[in-house]
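Q: sequence and predicted model, in that order:
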Amino acid sequence: MSTRHGRAQYIGSALLGGLLLVPTLAAGQQNVRGLQGVWDFRSVVPFERPEDLAGKETFTEEEAAAFEQQRVDELNVDLRRDENGRVPLSGGYNNFWYDRGTSIGEERRTSLVVDPPDGRMPARTDAARERNAERGRLLGRDAHGPEDRGAFERCILGFNSGPPMNPSAYNNNMQLFQTDDHVAILNEMVHDSRVIPLDGSAHLPDSVRQWMGDSRGHWDGNTLVVETKNFTNKTSFRGSGPNMHLVERFTRADADTLVYEYTVTDPESFARPWSARTLMKRSDAPVYEYACHEGNYGMDNLLVAARDAELKQ
């Protein structure tokens, strides 16, 4: 889980070299393409459209209010009880630690997935299903070393660190920095940054694979478009493979709203490309340091326990 400390994460030479020390966009450009700032993407919109809402793309205001309350109650782990009506004492955090939000936003959408039009992800290929089954098998075996555990357990990537970025249990903030020839995206989850050239430079060679892929950006009118490829086979986004091609679009809708859209193209994993959309809201709060306690001592404990179990066999 994440523990927030009482000091802001200062981004500068420590994380991004000298990039952020150069002047940012001129005032005129900021008005047109000003994406810089902290953006909050908390939302209780389901990722896929629930089956009982098939054919319904948006809610009415009254339906939205009722659905929001229903979702907040469903996600509140403090309201869950075992068969004896008691609150379980193990198996996760209490609700204090979660920060999912309480709203589905002014668009009142029934799913983050917008294409296919039914709000559901396309079918996975046989290769993707086999790959995911193998990943599950490896994660279920004894921990011979840290490489046997997933990236989240090792505090390398979190469930909403992206790319792409999606609302999740907590740490639903990102900070975007702009210069004339680069943007940098700092995600609160796992405090990692993508430094993205806007100068038309080519992607890295296909043989170079990275945890968050290799990103290049350009402007399409007033929309920032970021294309990412060269993912590693050590990560997966909802069943994707290392050859996923991701296109993200960031558009300033108004002073307080950033429209975030992305399209996943991965014919090795999905029957067709698919897209999702969420609204990010401007935040005046700083992005605090992410401190991953699982990485601090959880991994040591897991490996020590595994070795102890082997000695007792």
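A: Sure, I can see it. Numbering: from 1, shown residues only.

Q: contacts, neighbours, all on C-alpha from now
A: Will do.

Q: in this structure, which spans are helices?
A: Listed in chain order, the helices of the chain (DSSP state H) span 13-16, 27-33, 61-75, 126-140, 293, 299-311.

Q: another one to put next to it:
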Amino acid sequence: MTCNKLKIILIFLVIQSSSTVFAAEEYLVPKTQWGQPDLQGVWNFASNVPTERPEEFGDRQFLTQEEVLAAQRERFSIGRRREPSRTSTGVEAFYNDTMWMERARVDGVVRTSLLVYPLNGRLPELVEGITHQPGGERDVPGERPVRFAVGGIGRDGPEDRGLSERCLVGFNAGPQLMPSVYNNNVQIVQNKDYVVIFAEMVHDARLIRLTKGPELDPKVGQWSGDSRGYWDGDTLVITTKNFNGLTQSFEGYGSSKNKVLYERLTRIGPETINYEFTIDDLSTFTDKLTAIVTLAKVSSQLYEYACHEGNYGMGNMLRAARNRDATEFTDRVREMFHDR
């Protein structure tokens, strides 16, 4: 079995905890000095749960303890089965495909998928004409504007590259928060009128207004949309709309132009936040979708994600492409004169 296949198995192992969901009623949520639930701190949303539920599980939301243990044994045995004589992983040489891959721990109740609605844990049917363009490690055919985060469609200019390569948006903090292979960290900061969700990836700070105010003009689109929130008991409820349409709706599908995102954050333990989001985008999907992700408290701080300042890869990639173009042009000219 190749390393890439093993990597896929590892990423999609269904061994992420939903944590102490059933103990939420017993937990007394701490309050800020102005009386609101305290969600502040650094949180990690890494997960080994697949976005979609494997079809063999049907409508079953949770794994049995035996299945959890089997998945855990499989995870720890993967490294021992790697081919010792392999010379290439299929990943380009500029990137190490194993060192920084982040994995969630096994603990408590384990879901079979992040998606909980539709009830089968699968994506809703697509609107006719919607295609899947997830991007990837290699360039893929496509048109501008590039809406996916990773990879690109060419090297003619920076606009041919994915959004995260251009330091515009990351590939896991959206909004919505979706676990990826690394940098699954956010810091939450609050005052009476605002909540800030600061993503480690591309150091994006999303301001969620808690006070009433005029709605943003529907013609004004933003990369992260316009977020407004309120407290429903101990739960922070956020509605985000006014996306600019230059990002995808969800998981490589559609455009965010008509997307409305609903999020609910509830602290269910001293080290756990239950994060639930619903996407309503009938321009992409024929039904809404809902997913649940667990946020685990992190004792350390976030370090600066200096994206533009350290984005040497972008310049080097474009320079190399121009050098290749010049070489190819010179070769063609030489061939023309040689033929004469």
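A: Received it, and whenever you're ready, just let me know what you need. As the structure is a computational prediction, the values presented were derived from the model and not from experiment.

Q: TM between them?
A: The TM-score (TM-score structural alignment, normalised by the length of the first structure) is 0.81; 282 aligned residues with a C-alpha RMSD of 2.7 Å.

Q: returning to what we had before: the helices of the first structure: which one's closest to Ile196 of the first structure?
A: For Ile196 of the first structure, the closest of these is helix 13-16, at 11.0 Å, according to C-alpha to C-alpha.

Q: in the second structure, what residues pair with the closest one?
A: Across the second structure, nothing matches helix 13-16 of the first structure (TM-score structural alignment).

Q: returning to what we had before: what would the helices of the first structure look like in a markdown table with mean neighbour count and distance to Asn222 of the first structure?
A: Listed next are the helices of the first structure as a markdown table, based on neighbours: other C-alpha atoms under 10 Å; distance: least, C-alpha to C-alpha, whole Å:
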| stretch | mean neighbour count | distance to Asn222 of the first structure |
| --- | --- | --- |
| helix 13-16 | 12 | 25 |
| helix 27-33 | 12 | 6 |
| helix 61-75 | 14 | 30 |
| helix 126-140 | 14 | 36 |
| helix 293 | 15 | 40 |
| helix 299-311 | 13 | 44 |
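
Q: out of these, nearest to Asp214 of the first structure?
A: Taking C-alpha to C-alpha, helix 13-16 is the member of the helices of the first structure nearest to Asp214 of the first structure, at 15.8 Å.

Q: other SSEs contacting that closest one?
A: Contact analysis of helix 13-16 of the first structure by 3 or more C-alpha pairs under 8 Å, 6 or more residues apart in numbering; DSSP states H and E lists strand 193-197 as its packing neighbours.

Q: which residue numbers in the second structure go with the strand it packs on?
A: With TM-score structural alignment as the criterion, strand 193-197 of the first structure aligns to 205-209.

Q: check the fit of the matching stretch onto the first structure and give the mean distance.
A: For stretch 205-209 of the second structure, the mean distance from the matching residues in the first structure following superposition reads 0.8 Å, by mean C-alpha distance after the TM-score superposition for the first structure.

Q: list the contacts of that stretch.
A: Contacts made with stretch 205-209 of the second structure from outside it, assessed by C-alpha atoms under 8 Å, 6 or more residues apart in numbering, are listed as 193-199, 224, 226-229, 238.

Q: same check on stretch 257-265 of the first structure?
A: If you take C-alpha under 8 Å, 6+ apart as the criterion, stretch 257-265 of the first structure is touched by 35, 39, 164, 244-253, 272-282.

Q: would you check the span in the second structure matched by that stretch?
A: With TM-score structural alignment as the criterion, stretch 257-265 of the first structure aligns to 272-280.

Q: so for that stretch, what gets flagged as buried?
A: Of the residues in stretch 272-280 of the second structure, those buried under the neighbour-count criterion (16 or more other C-alpha atoms under 10 Å) are 272-280.

Q: export those residues to TSV and tack on distance to Phe171 of the second structure?
A: Converted to TSV, these look like this (distance: C-alpha to C-alpha, whole Å):
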residue	distance to Phe171 of the second structure
Thr272	23
Ile273	21
Asn274	21
Tyr275	18
Glu276	18
Phe277	17
Thr278	18
Ile279	17
Asp280	20
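
Q: distance of the most centrally placed residue in the second structure from Ala199 of the second structure?
A: Among the residues of the second structure, the one closest to the centroid is Asn172, at 2.3 Å (C-alpha atoms, centre = their mean). From Asn172 of the second structure across to Ala199 of the second structure, the span is 9 Å (C-alpha to C-alpha, to the nearest Å).

Q: hang on, Arg334 of the second structure in a helix?
A: Yes. Under the criterion used here (DSSP: H, G, I helix; E, B strand; the rest coil), Arg334 of the second structure sits inside a helix.

Q: measure stretch 243-260 of the second structure end to end?
A: With C-alpha to C-alpha applied, stretch 243-260 of the second structure spans 8 Å between its terminal residues.
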